[in-house]
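> give me coordinates for this.
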Amino acid sequence: MRLSVAAMAALLLSGISASGAAVKKKPAPPKPAALPSTGVAQHWLKSMTPAERAAQLLMIHFYGDAPNAKSRAYKQYAAAVRDLKVGGLIVLNRVQNGIVQKADPYQMAAFLNRMQKLAKTPLIVGGDFERGASMRMTSTTQFPHQMAYGAANDLEATFQLGKATAREARAMGVQWVFAPDADVNNNPDNPVINTRSFSENPQVVAAHVKAFLEGAKSDPKNHVLTTVKHFPGHGDTVTDTHMGLGVVTASKERMEQVELVPFKAAIEAGVDGVMSAHLHVPAYEPEKLPATVSKNILTGLLREELGFKGIAVTDAMNMQGLTSQFPAGESAVRALEAGADLLLVPANAQESVRAILAAVKSGRLTQKRIDASVLKILNAKVHVGLNKKKLVDVETLSDAIDSPEDEEIAQRVAEKALTLVKNEGGLLPLRNPGASCHYILAAGRFSTQGRDLADQLRAGLRGAKVQLLDPQLPQEEFDHLAQAAASCDTVVVEAYVTANAYRGNVALAGNYPGFVEKLLAGSRPVVFVAFGNPYLLRTYPNVPAYLATYTTVAPAETAVVKALAGELEVNGKLPVTIPGLAEYGFGLKLERTR
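Next up, the predicted model:
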């Protein structure tokens, strides 16, 4: 059944799925105007010097490993926690040779326990867990990217994603989840949001945002703080704000009808935090300022117009969208002047503290203004129970992560999300799987992507030829592979492309584009499987068959192998428009044949 945008949104918001099945409604979480002030928080505040209060506004990054106590890295963290007395830590991932290195939950838990013991006031720990903890961590449930939930049209699964994210986060010492992503991805050329968004439909995004938030708040034993991002909306820009200042040129009317819809829904649902974007939005800010340092946006729009009374969080302040405008200390002061409460990943923590103290001394900021934000953060720490328990129970950690039940949900979403956009000549499912040739386009030379898929293809499609490729292979080798494809019954290209910080695009890398063009010009029919970016069809509009997964995780790999073999019914619907090629809500049905 095909649905219009309005009909789809109506079904989602009424709690009915596109298949006609009722989505089980969950009790709405409490909707406090703001975290209540506590005596514990007031006591902590009174015990702090002005410098310690300024440092409480900072959340610095770490990589989740457990460096030796004699190492330079450990000493730097210890100094920030014990001496500077920062308010919190956020786990990020190292990137080496273009490959993301995720953190180990056990190493991270051990490190956090050491840091908590050093902290005068308990640290609050955050994580960008948009698709669960696996976005940053190993050994956790590999939930698909958010856009897969939009394609699957499964609000119950999104609720469970929020619930599982809270459980896994708390088990390893993370109390603040910087998720979900509330951006409406209405620009196909967006290089940094893409599949991090649920959809281009603001009502659909709003419905999934609310489901995630309700799930994250549903179990009081695993209570976390939640934060939606990137305010006032990062979906309609062609700039990665890690690399420069982005611009959203939409009018106020369009912003009201599109970008702001999910944020309003999140505020109504009681979200704890709203993260700003390093975007210039002329409709609200006449000066060329990022939203992060715009009082018109963080106070005028967020606080006064939308009525948000929670914690205003900046996006990482070491991103070039902000550092290209102001030095670290000035950025910190301007963000606080604009209305921010928590300064995430300052470019220089000590400089930020010094600048805040100087601003208070000069009268640019008041101590009362600083204390108001500090008290919000301290109350948040009490709210998640850090005054009662701040250490991680490493022995029981394994019982809370990567559960079989969560794996089943992840697999269900991956299978329901699969969207068949083209299938000329009925190429899928493969008529002769054993005679097919598969070219897996991994993201980079040192990437582990595609290795498990290669094994599954060899096992599930016995006889199929499988090649795991590297974008930097010599052109001669790609030419040879393209010529050899003439002996295949069907050529299948499995391409891994997702939005990554500092990359600047979501296109195929290296020598891949020319290779795909040569395959399409050959004599054998080509099936293109997009692991991640669904808009790749725009680059190869003449490909006969196109299957979108919206994600790169293992459950999607399993789903694709089953679909190619005819062992899975495919019925996902595009949650975005592929301009000129496929409309929002489109998807061909592929019957199971085996």
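> rest of the way, CA atoms for contacts and neighbours
Noted.
> mind listing what the nearest residue to T292 once chain neighbours are set aside touches?
Distances taken as CA to CA, 6 or more residues apart in numbering place S276 nearest to T292, at 5.3 Å, with adjacent residues excluded. Counting by CA atoms under 8 Å, 6 or more residues apart in numbering, S276 makes contact with K229, H230, F231, P232, A291, T292, L298, A312, V313, T314, D315.
> and the second one, which of the three is it?
Local secondary structure at H230 is given as strand here, using DSSP: H, G, I helix; E, B strand; the rest coil.
> just to check, it is in contact with L279?
No - under the criterion of CA atoms under 8 Å, H230 is not in contact with L279, lying 9.1 Å apart.
> pull the residues that contact stretch 320-335.
Taking CA under 8 Å, 6+ apart as the rule, stretch 320-335 contacts 241-246, 278-279, 290, 292-294, 314, 317-318, 343, 346-348, 351-356, 359, 365.
> start to end distance for that stretch?
Taking CA to CA, to the nearest Å as the measure, stretch 320-335 stretches 15 Å from start to finish.
> second input sequence below; structure requested for side-by-side comparison:
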Amino acid sequence: MRIQRRILQGLLLVCLATTFIAPEQIAIASTPASEQAQILLEEMTPEEKVGQLFLVTFSGTDVSTNSPIYQLIANYHIGGIIISRANGNILVEENAAENTWTLISELQKIEYYNSYRKQPEALITTPPTYIPLLIGLSQEGDNSSHTQILNGVSPIPSQMAIGATWDTGLAQQVGTTAGKELSILGVNLLLGPSLDVLEVPQPSEPNDLEVRTFGGDPYWVGKMGQAYIKGIHEGSQNRILTIGKYFPGLGSADRLPEEEIATVRKSLEQLQQIELAPFFAVTGDAPSPEATIDGLLTSHIRYQGLQGNIRSTTRPISLDPQAFNLLMELTPFGTWHEQGGLMISDSLGSQALRQFYDPTGNSFNARQVALDAFFAGNDILYLGNFADSNLPDTFTTIKNTLDFFAQKYEEDLTFAERVDESVLRILAKKLSLYNDFKLETVLAPQDGLAALEEKSQIAADVARQGATLISPSRSELNNNLPNPPTTNQRIIIITDSFEDEATGKPALEVNTLQESILRLYGPRSGLLITRANLTSYTYKDIIQLLDFPAESEAIGASLSQANWLIVAALNTTGDRPNSRAFHRLLSERQDLLQDVNVVVFAFNAPYYFGATDISKIDAYYGLYSNLPSFVDVAARLLFKEIPNPSGASPVSIPGIGYDLISATSPDPEQTFSIYLNEAPPTEEDIQGETHPDATPSFPVYNVGDVIDIQTSPILDHNGHPVPDGTPVQFVVVSAVSGTNYLPLVETKNGQAQTSFLVEQAENLQVYATSLPAESEILQISVANPGSVDGEVQIAPTASPTSTPTLTPTNTPEPQRVITTLPPLKPTGPSWPNWHVWGLSFLITTAFALIAYQTGAIFGQVRWGIRWGFSAFIGGMLTYSYLALELPGSELLTSSPSLLWNVILAVLVGSSIGWGIAILVRFLVTRSSKIDKSGD
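Alright, predicted model coming up:
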């Protein structure tokens, strides 16, 4: 009896445990990082908590105890710092990398040692509450003001140069290089990459993005962004947080966000199609954690008609709670944010925000701006150039703001809860970088600097693969310029060389291209060219020639004697009148260009020349970056060492009629393949023999089979897979049922697939169109079940019909839609789920009550209780067996009648449980009678 009772008790415990197996595990299990973050949060003071919300800037490299940045770290517990060349934190010098490592290390040490100082003396022997700083910068690539470290690290190409390769592998390699080297320096926050989509280039507008974007196609910007982010994470070994810019996108803005807040006329639906698509791709729709962005930088941009009302204009997204929440309610963003994604405001001290709050520029209430940005939904507030109009300096403004936030934390419970929510998210991210907050873990080791001596060659790979022949076509180029320059020909090089305000140096030196040509093709490299025949001028020299020809006769004479005119072009902007030097030369002094081979290399964006300008150019190439490796590739293109550059522009170029939407549409010159995912045997396989001269057979299906078909990768005009979402129409043609158009499907990773059910025996021809491209034709044979030797039985028709043509029209009128294949798994309720579980529980409970009531009716109350429990255990064990998908369970759960199958199985299980209990009672009663008869 005791053994039987223990068995029943054990079964009851198992049943109770398995009864509450959650059919849908909605709650996310607490991770060690989140648990540790919660512990840290509970130990922090209000001042320490609000300090974590702020990213600050400072001037110079002084971090002594009297410096403002020391005071902000030691006494105000700021959470992070952004360093830059503009603020003098990073100097343009040979040992810039080592100096940056030193600065970052010192900043982290200030926080660490002051965390001890903040402890009571009685606890000085215990580990302090040390929370590392986030120390970040932007490193967008190129020799530009958006790249902070120019010396001591591997050169990084611009994002547009990467986009021109159309190679996500190269994008990842660039990210890996940048992530590895920045991590060596101690950087743990990267403001990048930019995920803006340059849908329509605006070279004449002040908001011109230039080469600070991967391109103009949302799909490809997202793919490149995913790869770049994955590279940063892998290269840094997940020691750098990536922050995507500029959410929700600046591609359609007509103002620079630093100078004036732009207003964009777009609805939320339009934003989702273009601007938001790349941000979706790196947040909730990211393919892996490594490709997921850690945070988003919210831009100061307004939208008119965001919610459909064209008369309604939002405040800047970074300050508008309603507009901000509208975006964050979109599933990819909401899911990502709930899982720990950070929202960071753009610089709250920008000139644009100052004008927004007070167009006169006389008043700027800094702490109110910070409060507005925080209430809008930002987790971290970036206080760049943050100075209140009524306070003496930035340092005082930041202190005042921190004090204000700390006071409000103690007075306003709702505000305190909102702060705790953001700080918890920030702490979890910091823990994801280091696992534990030990100084030796946080500091980048000094011996790692030796790895920076070996520079990566990834920029050279990007330069070679991204180089683009913009105009003319390859065949026309061979006619226009059949041969490269020769030894006796004179070459004039004009370079857009101007001094960068941030570096004090030109992005392109006047003789950069000349020296590259001499190094590769000069006296020491085959003597294809001599120094005497090379002359270089700047754009400023050309302006001098055009405006004061009498004072520039030497330049005019040099140009008139040239055989080749090579132009190294950057951007064209109204802020630099000299940037239009070559445009003016083409229109004002065509006499100097007669019988001269004119070759232009665009080391910035490729859309600054109009159709008339390009018509006067013999060869126009896009390089997209001004790094030395790109200059070398330009020289190799000039001398035809690279005869067929493989890159393609990732943005539209109006001057040559290059439209990116058309370029990324299916190429009509291709005939893509179409095939069966799981083809059945062919007729020859069935017959077991082949004949050399026989016509190739095609697969044989039976009536009632489902045919699953798929295309090969569909390529665009540049030879790359078409973007996701490209529509594809599958068509099935037969002599019996005519032409049938399957439901339209869209591509995924360049391919499309669909399925259909065959309803009668016939020969089928299947093809697909993705206008204007078409596939090859697939032949399929359908036989009646039971036909011998694969013989195809064609259903008779009332009258003969001619075989319809296989060439689809542009606007086909469907004759009959073939039944579409249902999913491989039934489309019933998902399994397991609360609905089925609830019904199973109620039915099992009811059956158990019936079993109990039966025992009670016969005067066996105790056995009635046992019968009830046994029935309940049997039913719930059966449900648990099915829910855990143990062997054999799929026979019931994979059926369309899932609900009824489970209920029936639970009833059977309850019956078996009750039956076992009845059997036990019978055995116990019998044993008792035997014992009594023995007595």
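> give me the PyMOL select line for the contacts of stretch 320-335 of structure 1, limited to the buried ones.
Of these, the buried ones go into a single PyMOL selection, burial set by 16 or more other CA atoms under 10 Å:
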select buried, resi 241+242+243+244+245+246+278+279+290+292+293+294+314+317+318+343+346+347+351+352+353+354+355+356+359+365
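> I figured P132 of structure 2 hits V442, correct?
Yes - between P132 of structure 2 and V442 there is a contact under CA under 8 Å: 7.1 Å.
> can you pull out the strands in the stretch 301-450 of structure 1?
Along the stretch 301-450 of structure 1, the segments classed as strands by DSSP state E, counting those that start in this stretch run 311-313, 343-344, 419-423, 437-441.
> ok, now the stretch 201-350 of structure 2?
241-247, 262-265, 295-298, 301-304, 342-345.
> whereabouts in structure 1 does the last one align?
Structural correspondence for strand 342-345 of structure 2: residues 311-314 of structure 1, per TM-score structural alignment.
> what does the residue nearest to T292 of structure 1 align to in structure 2?
Per TM-score structural alignment, S276 of structure 1 is aligned with T298.
> show me the one of the strands of the stretch 201-350 of structure 2 that comes nearest E48 of structure 2.
strand 342-345 (18.5 Å; CA to CA).
> other SSEs contacting that closest one?
strand 295-298, strand 381-383 (3 or more CA pairs under 8 Å, 6 or more residues apart in numbering; DSSP states H and E).
> how far does the first one sit from the chain's center?
Computed by CA atoms, centre = their mean, to the nearest Å, the chain-centroid distance of strand 295-298 of structure 2 equals 13 Å.
> now stretch 74-89 of structure 1
The answer for stretch 74-89 of structure 1 is 27 Å, by CA atoms, centre = their mean.
> need the contact partners of that stretch.
52, 55-62, 67-69, 115, 118-126, 350, 377.
> so for it, what gets flagged as buried?
Buried, per 16+ other CA under 10 Å, within stretch 74-89 of structure 1: Y74, Y77, A78, A80, V81, R82, L84, K85, V86, G87, G88, L89.
> which one of those sits closest to V466 of structure 1?
L89 (42.8 Å).
> how about E106 of structure 2: what's its closest non-neighbour residue?
E106 of structure 2 sits nearest to V63 (CA to CA, 6+ apart), 7.5 Å away.
> oh, that last question was meant for I642 of structure 2, not what I typed.
R636 (6.0 Å).
> now do whatever residue of structure 1 lines up with the one you found against G426 of structure 1, distance only.
Correspondence of R636 of structure 2 to structure 1, assessed by TM-score structural alignment: K562. Note on K562 of structure 1: its distance to G426 of structure 1, by CA to CA, is 16 Å.
> again, but for D371 of structure 1
65 Å.
> which of the two has more neighbours?
Set side by side, D371 of structure 1 and G426 show more neighbours around D371, with 19 against 12, by other CA atoms under 10 Å.
> quick one: map that one onto structure 2.
D371 of structure 1 maps onto D420 in structure 2, by TM-score structural alignment.
> ok, now K416 of structure 1?
Match for K416 of structure 1 (TM-score structural alignment): Q465.
> in this structure its match contacts S646, no?
Yes - counting by CA under 8 Å, Q465 of structure 2 touches S646, with 5.8 Å between them.
> these two: which is more packed in?
Q465 (21 against 17).
> now do the contacts for that one.
Contacts of Q465 of structure 2 by CA under 8 Å, 6+ apart are A164, T165, P645, S646, G647.
> at 10 Å what do you get?
With contact set as CA atoms under 10 Å, 6 or more residues apart in numbering, Q465 of structure 2 has these partners: 161-162, 164-167, 170, 623, 633, 645-648.
> centroid residue for structure 1?
Residue closest to the average C-alpha location in structure 1 (CA atoms, centre = their mean): E130, at 3.8 Å.
> now which residue in structure 2 aligns to it?
Aligned partner of E130 of structure 1 by TM-score structural alignment: E140.
> excluding chain neighbours, what is closest to its match?
E140 of structure 2 sits nearest to T147 (CA to CA, 6+ apart), 5.3 Å away.
> count of residues packed around S436 of structure 1?
When neighbours are counted by other CA under 10 Å, S436 of structure 1 comes out with 21.
> an error on my part: the question was meant for L383 of structure 2.
25.
> now E440 of structure 2
There are 8 residues near E440 of structure 2, going by other CA under 10 Å.
> check E287 of structure 1 too.
If we define neighbours as other CA under 10 Å, then E287 of structure 1 has 10 of them.
> that one reaches V281, doesn't it?
Yes - applying CA atoms under 10 Å, one finds E287 of structure 1 in contact with V281, separated by 9.1 Å.
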